[in-house]
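J.: Sequence below, structure please.
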Amino acid sequence: MSEALNRFVASVDSLVEAGGEAQSDFWDKLGDAMRELVACDDWLPEAMAQPHPQYYQQYCLYADPDDRFSVVSFVWGPGQATPIHDHTVWGVIGMLRGAEVCQAYEITEQAPPKPIGKPERLESGHIGFVAPSIGDVHRVSNAFDDRVSISIHAYGGNIGKINRHVFPEDGGPTKSFVSGYSAPAAL
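T.: From the prediction side, this is the model:
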């Protein structure tokens, strides 16, 4: 693990040990740590930055041994996007390379998912947050149709093991899923 990622993991570990979201300055400190991590783009191993031609990749960079948090690189090929989904835990997203667009949604049982507000665009160095307490349902896409974008995510649990939900655009039945992780490319 690189020194930059080690510092970030140590910061998140300290925040989790101190009570996580219950702390009044949790979001500020978590955001500061992520901004520091994505401020420099020389630490991500090449194997964890490889796109797939058909769908985005989710590489595990660090998983806490007690599953209290995880750090992931999301590699977006040109034009790739997630379905509308939730997380069920807190998260911070930092843009390392390129840009992504995030559209938040409201979910009700009686209607299809409804967009909330305007799409948010994260450029390199920018951060965003998700959590059930502040807004947890969104769709994310690469802002570019002609190049790869990479974002770094930290979540309040091992995101590759957490049962989450996909919300079909047509209002069809909610689907449960566990994302797992992409296998890193062979060096």
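J.: Every contact and neighbour count from this point should use C-alpha atoms.
T.: Will do.
J.: Surely G79 touches D146?
T.: Yes: counting by Cα atoms under 8 Å, D146 is a contact partner of G79 at 7.4 Å.
J.: Mind listing what's buried along stretch 65-76?
T.: Within stretch 65-76, the residues that count as buried by 16 or more other Cα atoms under 10 Å are 68-76.
J.: what do you get for stretch 108-118?
T.: Buried, per 16+ other Cα under 10 Å, within stretch 108-118: 112-113.
J.: Repeat that for stretch 37-51.
T.: When burial is assessed from 16+ other Cα under 10 Å, stretch 37-51 yields the following buried residues: 37-38, 44, 48-51.
J.: same check, this time on stretch 162-172
T.: Per 16+ other Cα under 10 Å, stretch 162-172 contains these buried residues: 162, 164-167.
J.: How about stretch 98-107?
T.: Residues of stretch 98-107 classed as buried by neighbour count (16+ other Cα under 10 Å): 98-105, 107.
J.: what are the ranges of the helices in this structure?
T.: 3-17, 26-38 (DSSP state H).
J.: got TSV for the ones you listed, with distance to H85 too?
T.: Below are the helices of the chain laid out as TSV (distance: least, Cα to Cα, whole Å):
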stretch	distance to H85
helix 3-17	24
helix 26-38	22
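J.: Out of those, which is the most enclosed?
T.: Burial among those, expressed as mean neighbours by mean count of other Cα atoms under 10 Å, is greatest for helix 26-38, which shows a mean of 19.
J.: Now do that helix against helix 3-17: the angle between them, please.
T.: In this structure, helix 26-38 runs at an angle of 170 degrees to helix 3-17, with axes from the mean of the first three to the mean of the last three Cα atoms, to 10 degrees as the basis.
J.: want to put them side by side, so please do this one too:
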Amino acid sequence: MGPQQDDIQSFVVELRKVVHEVADEAELLVQVGPIVQRMVQKRRWLTADMYEADPKLGYGTTLLHVEPDQSLFVVVDSWLPGRGVPPHDHDTWAVVVGVDGTEHNLFWQRLDDAQRPGYAELQLMGEQCVSVGEALLLPGGSIHSLINETEHTSLSFHVYGRHLNFTERRQFDPDNNLERPFKIAPR
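T.: A predicted model of the protein is given here:
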């Protein structure tokens, strides 16, 4: 096992401890944020292939770890210049830390009662740029979109409370008041 795997294994052990000991989601996010920031600073886990992205989608996802029960999903996402992802939720908590470049996040609030399948009304509520080393803490139920407004591929490190393909994650089209399931295909 090399330094990259050693770092990831130690990181996962530290995450597991917090997740098992902290029941309150807000406190969990506060404790997980610095753990992810320290991991990003190590950078021994970083490889050139993590910058690869699907030109059609505009992003790429590299799987670093997932628990056998699909909890503690850890990935690195790459975002091509000028590309991003429309408003979406995760249906779980998330911590995102910038690795390379800056990602512009927009935060949305759902206005409808979520009772009509395929329908959603969203309102823009705020924004935050996430740069290298900065953490974005997203409680379950958060809706955000993001774009890489730089001229270079950006990279971010993501930790989720559950594998996103095992949640009821949704992607939204606020112009047409639509929602649909949102799954990913990590490498």
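J.: What's the TM-score once they're superposed?
T.: Scored against TM-score structural alignment, normalised by the length of the first structure, the superposed chains reach a TM-score of 0.85; 177 aligned residues with a Cα RMSD of 2.1 Å.
J.: picking that back up, of G79 and D146 of the first structure, give the one with the bigger neighbour count.
T.: Between G79 of the first structure and D146, counted using other Cα atoms under 10 Å, the more crowded position is G79 (18 against 10).
J.: residues contacting the more buried one?
T.: By Cα atoms under 8 Å, 6 or more residues apart in numbering, the residues touching G79 of the first structure are 141-146.
J.: Pull out the buried members of the residues you listed.
T.: Restricting the contacts of G79 of the first structure to buried positions leaves 141-144, with burial counted as 16+ other Cα under 10 Å.
J.: Among the buried residues of stretch 65-76 of the first structure, which one lies nearest to V92 of the first structure?
T.: The shortest approach to V92 of the first structure among the buried residues of stretch 65-76 of the first structure belongs to V71, at 9.5 Å (Cα to Cα).
J.: The spatially most central residue of the second structure and N148 of the second structure, how far apart?
T.: Closest to where the C-alpha atoms of the second structure average out (Cα atoms, centre = their mean) is H158, at 4.4 Å. The span separating H158 of the second structure from N148 of the second structure equals 16 Å under the rule Cα to Cα, to the nearest Å.
J.: hmm, what's the outermost residue in the first structure?
T.: For the first structure, the C-alpha farthest from the mean C-alpha position belongs to Q110; by Cα atoms, centre = their mean, that distance is 28.0 Å.
J.: quick one on the thing from earlier: keep only those of the buried residues of stretch 162-172 of the first structure that are in strands.
T.: In strands, judged by DSSP state E, the following of those are found: 164-166.
J.: follow-up on the earlier one: TSV please, covering the buried residues of stretch 162-172 of the first structure and showing distance to L61 of the first structure.
T.: Conversion of those to TSV gives the following (distance: Cα to Cα, whole Å):
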residue	distance to L61 of the first structure
I162	16
R164	20
H165	23
V166	24
F167	27
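J.: equivalent range in the second structure for stretch 6-14 of the first structure?
T.: Following TM-score structural alignment, the aligned partner range for stretch 6-14 of the first structure in the second structure is 9-17.
J.: Please look at M95 of the first structure and A143 and confirm they touch.
T.: No: the pair formed by M95 of the first structure and A143 falls short of the contact definition of Cα under 8 Å, at 11.5 Å.
J.: Quick one: the strands in the second structure, in order.
T.: With DSSP E as the criterion, the second structure has strands spanning 59-65, 73-79, 84-89, 94-100, 103-110, 122-130, 135-138, 143-147, 154-160, 170-173, 178-181.
J.: So V16 of the first structure versus M34 of the first structure, what's the distance?
T.: Applying Cα to Cα, the value for V16 of the first structure to M34 of the first structure is 15 Å.
J.: A18 of the first structure too?
T.: Between A18 of the first structure and M34 of the first structure the computed distance is 18 Å (Cα to Cα).
J.: again, but for Y59 of the first structure
T.: Between Y59 of the first structure and M34 of the first structure the distance, using Cα to Cα, works out to 17 Å.
J.: and what of F167 of the first structure?
T.: Summarising the geometry, the distance separating F167 of the first structure from M34 of the first structure, computed by Cα to Cα, is 28 Å.
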